[in-house]
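Novice: Would you be able to build a 3D model of this:
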Amino acid sequence: MTTTVAFIGLGHMGGPMAANLVRAGHRVLGHDLVEASLAAAVESGVERAESAADAAAVADVVITMLPAGRHVLSLYGPEGLLAAARPGTLFVDCSTIDVADSRAAHAAAAAAGHRSLDAPVSGGVVGAEAGTLTFMAGGEEAAFAEAEPLLAVMGKKAVHCGGAGAGQAAKICNNMILGVSMIAVSEAFVLAESLGLSDQALYDVASAASGQCWALTVNCPVPGPVPTSPANRDYRPGFAAPLMAKDLGLAANALRAGGIDAELGLRAAELYARFAEGSGADQDFSGIVRAIRAASSNTTDAQKGTTT
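Specialist: Here you go, the predicted model:
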């Protein structure tokens, strides 16, 4: 069954996701403020909409993939998508935003007579292109059931996590685990190097022992052991460090608001914020191993200077 979809936000993630919907036979009207992104989407079969509201006005489902909560809430405002859409339109926000902003978006959609779902994703650009994303959804079960066929086109798994904002909650918790584990894996490789242990030897042991994790076996932060990891492409982003910094920042805000004693989560947010603002601005998040290695060398040099 063909669905008419308005897709707002056609960047590195949204563009491939929209293209997968087109390939599956759906009509997709797209809009993006960046002309290059919109043009690339049009080449993949997305119909150009001159504005987000124009796309929403004729859509059965409106999907948004935007940088931050303020962008979502702005488009959901009184003069935006909600006013342009036909009554009862399903809104699916795939952006990663603050849980409070997500719940506010749900409330605005309901007040305007629409149904809504928050459905942030995991899997990065590679997953968006391959249609293998994981969706974490929050909202009413009926809304999830309606959106599920579209999510199945864009991803390999969709999990209904609960009510409004539950998808965002799952996303920031998941990425806090990922950020902390990538730092731990990176520190272990730098330690191994200092002890004369090869990257391959550490990988062979840890990948088959209790140190096994996604950050090691799929996104290994050093070149060699996992040929498909970004480390083998000079850390060209699959999941960019600034995006990890953003997600960990959202997690840190939630930790503080909830009074959660989470030293590793807060520290990971600090480390990735610093990395993303500096050398990691255009790198994969696994590139933090370079920052750890550089800081370790500096520390060692300083210690040598002190002792001599």
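
Novice: only C-alpha atoms for contact and neighbour calcs from this point on.
Specialist: Will do.

Novice: Pull out the buried residues from stretch 11-24.
Specialist: By 16 or more other C-alpha atoms under 10 Å, the buried positions in stretch 11-24 come out as Gly11, Met13, Gly14, Gly15, Pro16, Met17, Ala18, Ala19, Asn20, Leu21, Val22.

Novice: Another for comparison:
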Amino acid sequence: MAAAVVLGGPAGWWRWHRRVAAMVCSRAMASKTPVGFIGLGNMGNPMAKNLLKHGYPVIAYDVFPEACKEFQDLGAQVTDSPADVAERADRIITMLPSSPNAKEVYTGANGILKKVKKGSLLIDSSTIDPAVSKELAKAVEKMGAVFMDAPVSGGVGAARAGNLTFMVGGVEQEFDAAKELLTCMGSNVVYCGAVGTGQAAKICNNMLLAISMIGTAEAMNLGIRLGLDPKLLAKILNMSSGRCWSSDTYNPVPGVMEGVPSANNYQGGFGTTLMAKDLGLAQISATNTMTPVPLGSQAHQIYRMMCAKGYALKDFSAVFQFLREEETL
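Specialist: From the prediction side, this is the model:
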């Protein structure tokens, strides 16, 4: 009886029921509105595919038209520029190689900001300089839209499986809206703070990853030269205090693990040139904050040397092969 009074009797109950149903339906339909995706490389390709798998119409763009053909076959709309993506979608994810690429895609002659709609949510999953993320956020804010940095960790395998970790920086009130999309592509979506903090977390993570990969490669190389079977050595490391992601999930030694770049002549995965770029970002941040990072600096030099000696397009775990072939560093 009390409920009937509150709702205005049976007629009121049905009006309330229809209103709630309409609201739920509206939210469900809104959640499946088109999502723009710019940058369909090794990481962006599987990320965009996971959005499609979750029922989101994708409006795609890549500087290389051949990268878009597969998505066109999958039913995605393909555009001629980032500006065209912004004209058709008010939620856009970008996955780009470097800070200059991000600047061009957002603020260039045919960039997103040329046609961005007020209220749009722009999520950049590139790994770039935190200062550039802040710069882009200001430009986006002037256009009445919202920018968040959301770089990823996990590599191509995690991108395919939808198990990426996203480190998100931006206005906290917008985090839930970003998380709705990012959980389609990742199993961990972590709010880090203001714009730029996502990038800060990512470059710290990648600096540690590079150091641990070099350490794993050195330990494995030494053990093999001392007569140990590499699979046995890896097993021992992975049940001991030396265990790390580079040893137990992404081992750099050919023949130790299947399904990783070292098992495929270091093809695919995360390129050496990209690791060198990320370590460079870490060095810039360390200099700006007067933070000593001696191992990070040494790792940066090693990966730069690798790029200069023909390893640029190989996966960063090829540091094992590089060490095997180099008599001295």
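
Novice: Post the TM-score for the overlay when you can.
Specialist: The TM-score (TM-score structural alignment, normalised by the length of the first structure) is 0.92; 297 aligned residues with a C-alpha RMSD of 1.5 Å.

Novice: sorry, back to before: with secondary structure as new columns, can the buried residues of stretch 11-24 of the first structure be given to me in TSV?
Specialist: What follows is the buried residues of stretch 11-24 of the first structure, written out as TSV (DSSP: H, G, I helix; E, B strand; the rest coil):
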residue	secondary structure
Gly11	coil
Met13	coil
Gly14	helix
Gly15	helix
Pro16	helix
Met17	helix
Ala18	helix
Ala19	helix
Asn20	helix
Leu21	helix
Val22	helix
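
Novice: Which residue comes closest to Gly280 of the second structure once chain neighbours are left out?
Specialist: Nearest residue to Gly280 of the second structure, sequence neighbours excluded (C-alpha to C-alpha, 6 or more residues apart in numbering): His300, at 6.6 Å.

Novice: Can you find the partner of that neighbour in the first structure?
Specialist: Under the alignment (TM-score structural alignment), His300 of the second structure pairs with Ala269 of the first structure.

Novice: What is whichever strand or helix holds its match packed up against?
Specialist: Secondary structure from DSSP states H and E places Ala269 of the first structure in helix 263-277. In terms of contacts (3 or more C-alpha pairs under 8 Å, 6 or more residues apart in numbering; DSSP states H and E), helix 263-277 of the first structure is packed against helix 166-194, helix 241-258, helix 288-307.

Novice: how many other residues sit next to the residue nearest to Gly280 of the second structure?
Specialist: Neighbourhood size, His300 of the second structure [other C-alpha atoms under 10 Å]: 24.

Novice: From Lys309 of the second structure, how far off is it?
Specialist: Distance of His300 of the second structure to Lys309 of the second structure, computed by C-alpha to C-alpha, to the nearest Å: 14 Å.

Novice: Now do the alignment partner in the first structure of Thr291 of the second structure: how many residues are near it, please.
Specialist: Counting by TM-score structural alignment, Thr291 of the second structure corresponds to Ile260 in the first structure. For Ile260 of the first structure, the neighbour count with other C-alpha under 10 Å is 11.

Novice: go on, the one 5 residues further on?
Specialist: A count of nearby residues for Gly265 of the first structure, using other C-alpha under 10 Å, gives 21.

Novice: List the residues that contact the nearest residue to it once chain neighbours are set aside.
Specialist: Of all residues not flanking Gly265 of the first structure in the chain, Met176 sits nearest, at 6.1 Å (C-alpha to C-alpha, 6+ apart). When contacts are counted by C-alpha atoms under 8 Å, 6 or more residues apart in numbering, Met176 of the first structure is found next to Asp247, Leu248, Ala251, Gly265, Ala268.

Novice: Trace Met176 of the first structure over to the second structure, please.
Specialist: For Met176 of the first structure, the residue aligned by TM-score structural alignment is Met207.

Novice: same deal with Glu43 of the first structure?
Specialist: Using TM-score structural alignment, Glu43 of the first structure pairs with Asp73 in the second structure.

Novice: neighbours of that match, just the number please.
Specialist: By other C-alpha under 10 Å, 9 other residues sit near Asp73 of the second structure.
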